[in-house]
Structures are given as structure tokens and as C-alpha cells.
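Undergrad: Let me see the structure of the following:
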Amino acid sequence: MAGSADGFSAAEVRAMRRALELAATPGVPLGPNPRVGCVLLDADGREVAAGFHRGAGTPHAEVAALAEAGADARGTTAVVTLEPCNHTGRTGPCSTALIESGVARVVYAQPDPNPLAAGGAEALRRAGVAIGSGLLEAEARRLNRAWIFALEHQRPFVTWKFATSLDGRSAAADGTSRWVSSRPARIDTHRLRGQCDVMLVGANTVAVDDPELTVRDEYDVPLARQPLRAVMGERDLPDDRRIFNDRAPTVRLRTHDPRAALAQLFDLDRRHVFLEGGPTLAASFLVAGLVDEVVTYVAPILLGAGRSAVGDLGISTIADALHLTVTDVTTLGTGADTNVRITMEPAPAPDEED
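TA: The predicted model follows:
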């Protein structure tokens, strides 16, 4: 039944779509907890109450919906985007809250991949609550793709972003790069930054370029909620670098090993890394097989010389090329202010042609 509406009522399908919309409410932190929505339906399929999780330490979506419904929760169907949790953390188990409220049926989109929280469906079954699972599972997984990936792989999901000319240059021969990415592309980059909970650069980028690495709006104003800024490398840096200001938290990762850096970030409850370092840092992650998504902004310009977008990958023949699968192509801006955003993911190398 996963990913389809087979076996579910039309009201449950509508409720799950609404729950997914609630889970994606703007402003909700993207980590370390998943985004979850819940809708309670009465016996006639009418909405009784709804809720969504607003971030770590706040009531879970099911508890928020139950609180809104009060005594009217008894006999309802809870439609929720993630299997109700079965553990006590900052809040109590949602499975227990649902049972005690008298909910008759629970429909969830996907099982909880967190081994500490899983088991809610079985607890509900033992209590006599009817269970339905797999409704719009693919949509629910897309909503929390980085969080799910991090739990399944025990490391953060890594998006590598870079801007380049048509001939693969991230800067001209004299080091200038200001117009490689257009203003629409830079605004879009900030949107993507805001979807991650870590922005990662190397110590050399901080020393040379002095980026502030904050998420800003279209008027270049820093937003209230900022991801963690991470600086990777053993090089000492002066305290006056902008990345150490008070506009966002910053952590030093004193290592050149990408796996060690990601392990430290995972231990800090970070689930999605936006990799914005230079060509050497990008190459180290690519060689280690630790890039899960590539977003590039291609400018319609030719430089002929200058800094390459990525460093040496140890590839000496075309047969060993690192292949990518294109998942989206979008044109941003018009005229001279145009970039093409290409989103890709690593793909297995194709079979060698005869």
C-alpha cells in the first residue's frame, strides 16, 4: 500500500494531504526533529482538529491535535505523516497519548526510521487501535528526506552548491568571481541555505574570502533563524573573521577528514549540510563519496582560465568519470542576469560502450 491511496477513504487521503501541508509550515526548524503534521477525523470524515510539530521541545503533531480536540478526540481517526513515536524524550510517547485519548484508528504515511522512537504502531495495535500505513508515503519521505537519510546512514545529508561559468570556472584568473552567479541565483542560494541546518566551508575560504555565511532575504537582511556555520580544517583563523560574529552560531571542525567532520555534526544533531567550500574541500567530499546532491548555478559566460569549480578528483580517464543524474533544471533571471540552476545526484557509472 506504500505510496498509494489503496485501502484508504477519500477523507483520509484529503486529511493526509492537509497533514503534509501543516508539517511543511514555513518557519518550522528543519532539525534535529522531523516535520510532522496530524489531522483528526470524526466517523463521517470531517476534520475535528489538526496540529503540527513546531520544533524540538514543543508538543508533537499528534499531541497538538489532541489538545485542540479535547474530549472530541474519542473515536476519531488520527491521520499523521509519521508513525507515532513510542519513547519518552523531551515529550512523552505519542502512542500513549493517542491511546489515552480514545482514538479509534491511526493512519500514518511512513514508519519511523529512528530506532529510539519506533514501535508506536505496535503499541497502538496492542491497545486495540486500528492501524493503516503507507498512505502518501513517498510524499512524506520527500518532506523529511535529509532527516530520514541522516538516521538511516548515521551522518548528515550533504548538498554541494557551487557557481560556475560555462567552461567550469568558479573565478577568473585574477580571483574575481562576483558576477559568476546572478542576483536571482544568489537569492535562490539563500533559500536553499535556509533549508539546511549547517553551512560548511573550509578554513582557507574563511581566511581568503571572509564570508559571513548567513541566510539573508532578497533585501540582503539576515533572517532571525540561522543554520549552524561550520569551518573545517586545522588552520588557525583570526577572531575578526565575519563567520565568528554573533549573527549565527559557529563551530570549528579541526579535521581534514570529511567523515570525521560529518560525524561531529551528526553528534550535534545536525542532519543536512550545505557544502559551500572551495574546490579542494568539494573534491575531498566527492572522492570520499560523501556528496548526496549537487546544485550548480551555471552562468552564460566563458572565462577560459581561472579557478576550477572542483579540485583534483584523481580521475585520469573518461571511463572513471564521476557520473551525475540530473533531477531538475531551472532558469533563473533574464538577459545578462541569467543563471541556469542544475540539481543532480550521484549516479553509478554507465557500462562501458563496445
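
Undergrad: C-alpha from now on. contacts and neighbour counts both.
TA: OK.

Undergrad: I'd like to know how far P115 sits from D292.
TA: Remark: distance between P115 and D292 (Cα to Cα, to the nearest Å) = 23 Å.

Undergrad: Of those two, which one has the most company?
TA: D292 (19 against 12; other Cα atoms under 10 Å).

Undergrad: got the contact list for the more buried one?
TA: 157-160, 345-346 (Cα atoms under 8 Å, 6 or more residues apart in numbering).

Undergrad: Could you give the number of residues near the closest residue to P279 other than its chain neighbours?
TA: Spatial nearest neighbour of P279, excluding adjacent residues (Cα to Cα, 6 or more residues apart in numbering): V310 at 3.9 Å. Number of residues near V310 (other Cα under 10 Å) recorded here: 20.

Undergrad: So V310 is in contact with L286, correct?
TA: No. Between V310 and L286 there is no contact under Cα atoms under 8 Å: 9.3 Å.

Undergrad: The stretch 251-354 of the chain: helices as residue ranges?
TA: Ranges of helices in the stretch 251-354 of the chain, per DSSP state H, counting those that start in this stretch, are 258-267, 279-287.

Undergrad: this one next, for a side-by-side:
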Amino acid sequence: MYMAKAIILAKSVRHLTRANPRVGCILVRDGDVIGAGATQPPGGPHAEIVALNSCPDARGATAYVTLEPCSHTGRTPPCVDALIKAAVIRVVVACVDPNPKVNGAGLERLRSAGIRVDIGVLESQARALNPGFNRRMRGGLPFVRLKLAMSLDGATAMANGQSKWITGPMARRQVQRMRARAGAVITGVGTVVADNPSLNVRWDETDLDPGPLLPSDQPLRVVMDRSGRTPLDAQLFKIPGPVMIISQSASGPTQQAWADCGAQVVMLTAVTPATVLAELADAGVNEVMVEAGPTLAGAWMDAGLVDRLVVFQAPLLMGSQTRPLMHTPNWTELSDAVRLQLIESRAIGTDRCLEYSVEKA
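TA: Model prediction:
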């Protein structure tokens, strides 16, 4: 019961933590909840500290935590030290922290201090809170969601590029929620030139509370631009929040002009899904959302780096003079097909959202 409450708390901050894992903590003494907390935005207190600060005295309490308390100093001091100082007598942990800097060390510190530790309560539910953090810590890369919107007959735009709006307002609201939980939103320069998107989270279009976030606390917006075509008057530069442009042949003056617009410019020998994802992993990004046209969407699927495919399907027939869902010229045999497993299908307004896990080769 108490761990389930901690998981609910962690879910409530999915859009706030980004670089940090989402964690919830409940403090219980004599059957009563005396403190509760969830991880705050990067630089802010972790769930255990929020919970301890919410009660005047935690002596003799049991702490229910969705992730192993940290034992190292990062932006904040170790949470295990705070729990030991607070004189809790037991810590119940859902899952071990996959971060090599922790990974059991926090549990050993607690045990060494004479605190009883129990592990594995609602482990799978707690692990599902942080797919990006878990994947980056174990596999070195962020978790990738590819978002697509299409008509019933599989079109993403008319041949002339017209695509606003295929889906309805409720589906677009859900896309805003998806952006809010992402550490980075990736698009291609073709989409920037054609559609001039902002790619930011518009909080007024969600039912989420931005809490302590500032207007500039946005997901990192990433443009894959091999040759340097991102225009200086792009909407991306006019909206508060970080922008990264990744290129391989942009000229020096173009790079400087982007930097003058506030963008972080990254030059790579090749701009591919794999190199971009590695760059974002080094930057500490846990979850990535790809919003792109058919060519770049196909490149991400072809690279085998998509973990979730999220398709918003509208009850709309657009005919044959249209653009396809994705462009995959290398897929010529049935054996090239990518297998998907349907995780969820739900109605969102007049549309349907289909979420698939992607089988990796």
C-alpha cells in the first residue's frame, strides 16, 4: 500500500525531473503516513529529502522509496546520509539504482548504520517509472519515442506538405504531455524549414502543473542539420529554452550565427541517429522524443534505435496524393520488416493513440 503511494508520487513529477530519475518516498510510523515527497527538478531536493522536510521528526519511521537512495554527491548531498541522520529504522526499496555510482552502495550504507533494508516491493511498477534512466545507465543510450500522426490510410501530409491538422486538439494536447516528459525533442532541418515548429512544451495546452519550472526550463530541442540550412529566423530561436543544432558541414559563419541566436552547436563527422543519440547520452538526456518527417522517421526506425512508436491515427482518408508515414528505401524484403508489439490502444477525442514497443534485431 505505501509503496503504491510512493509510485503515484513519482508519477506526478514525470514532467519535472528529466535528467534525474523519478522517485517517490513515503515515511510511515505506527501505521500513519508522517511524510511524503517526490524528486524535484535538477538541482532541487530528491524525494527522500522532500519527505524528511515535510515532517518534524522521522525517528523510528519506515521509509518507502521507489529507487535506492543515492550514496554519492552530485548536485545534492547523499540521501542515505539524511535518512541515517533522521534515525529511520527501516527502508523499503522497490528497485536497486542502476547508476554505477550507486548500484547497491546506498543499501550497504544503510545496513552498516543498523537500518533494516528490504528490496523488491512493486519492483516492476517502480522500474517502469524511469525507462530512459534505466536504459542510459545500463545500455549507455537514452530511451527513444518516435511520434507520428497519420490518417486512416497512412498519410502524414498532402503532397504539397499540408498537414495541419490531421489530428484533433485532444491528440495534440497529448503530444504536449509527451514533450513535457522528454529530455530532448528531435526533429530534422527539413521539418524546420517546411513547418517552422517551436517544439516547446505549451503548458497551457496540458493539464500538468509546471511547478517550479521557469519558461526557459524546456526540453532540449535538437535539430539534425547536416549541411547548415536552419534559418536564423526559425521559431526555435524565439522561444525560451535550450536549442542544439547538430551538423557536419555547416560553415564557420553559419555556426557562429546559430550560436549568436543562443543555440549550442555540435559538429560531428556524421549526423546520424546513432551519433546524435550518443551525443545526447553524454549530455545526460534520459528520454528522447523524435518528431520528424517521413525521411528522418524512417532513418530512426532503420537504425534500430526506436524503443516506442507512438502513432496518432485520425479518422480521415487523405487519398493517394500524399506523403507516407515513413520513408525506408533500404527495406526491400519482407525480412526487413520491423516487428511491433501493441502496448496500448486508446481513444483520444476523435482520434486513436496506438503505442507499440519495437522489437530489436
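
Undergrad: From D302 of structure 2, how far out is the aligned residue in structure 2 for the residue nearest to P279 of structure 1?
TA: By TM-score structural alignment, V310 of structure 1 lines up with M326 in structure 2. Per Cα to Cα, M326 of structure 2 is found 10 Å from D302 of structure 2.

Undergrad: likewise A82 of structure 2?
TA: 47 Å.

Undergrad: Which one of these two is surrounded by more residues?
TA: Neighbours were counted for A82 of structure 2 and for D302 using other Cα under 10 Å; D302 has more, 19 against 15.

Undergrad: Identify the residue nearest the more buried one in space, chain neighbours excluded?
TA: T328 (7.0 Å).

Undergrad: Please report how far the one you found lies from A281 of structure 2.
TA: T328 of structure 2 is 26 Å from A281 of structure 2, by Cα to Cα.

Undergrad: which residues in structure 1 form helices?
TA: 10-23, 61-69, 94-100, 120-126, 137-143, 145-153, 183-193, 203-209, 258-267, 279-287 (DSSP state H).

Undergrad: Give me whichever of the ones you listed is most buried.
TA: helix 61-69 (a mean of 23; mean count of other Cα atoms under 10 Å).

Undergrad: Please name the nearest non-neighbouring residue to T280 of structure 1.
TA: G311 (4.9 Å).

Undergrad: okay, now that neighbour: neighbour count?
TA: Neighbours around G311 of structure 1, by other Cα under 10 Å: 15.

Undergrad: In structure 2, what stretch matches stretch 45-52 of structure 1?
TA: By TM-score structural alignment, stretch 45-52 of structure 1 lines up with residues 31-38 in structure 2.

Undergrad: quick one: contacts of that stretch?
TA: Contacts for stretch 31-38 of structure 2 (Cα under 8 Å, 6+ apart): 6, 9-10, 13, 22-28, 46-55, 58.

Undergrad: same check, this time on stretch 151-165 of structure 1
TA: 113-114, 146-147, 149-150, 170-171, 180-181, 262-263, 265-266, 270-276, 282, 290-303, 309.

Undergrad: Quick one: end-to-end distance for it.
TA: So stretch 151-165 of structure 1: terminal residues 36 Å apart, Cα to Cα.

Undergrad: That one corresponds to what range in structure 2?
TA: Against structure 2, stretch 151-165 of structure 1 falls on residues 137-151 (TM-score structural alignment).

Undergrad: hang on, the earlier thing: JSON lines please, covering the helices of structure 1 and showing distance to E218 of structure 1.
TA: Shown next, in JSON lines, are the helices of structure 1 (distance: least, Cα to Cα, whole Å):
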{"stretch": "helix 10-23", "distance to E218 of structure 1": "24"}
{"stretch": "helix 61-69", "distance to E218 of structure 1": "32"}
{"stretch": "helix 94-100", "distance to E218 of structure 1": "39"}
{"stretch": "helix 120-126", "distance to E218 of structure 1": "42"}
{"stretch": "helix 137-143", "distance to E218 of structure 1": "24"}
{"stretch": "helix 145-153", "distance to E218 of structure 1": "25"}
{"stretch": "helix 183-193", "distance to E218 of structure 1": "6"}
{"stretch": "helix 203-209", "distance to E218 of structure 1": "22"}
{"stretch": "helix 258-267", "distance to E218 of structure 1": "29"}
{"stretch": "helix 279-287", "distance to E218 of structure 1": "27"}
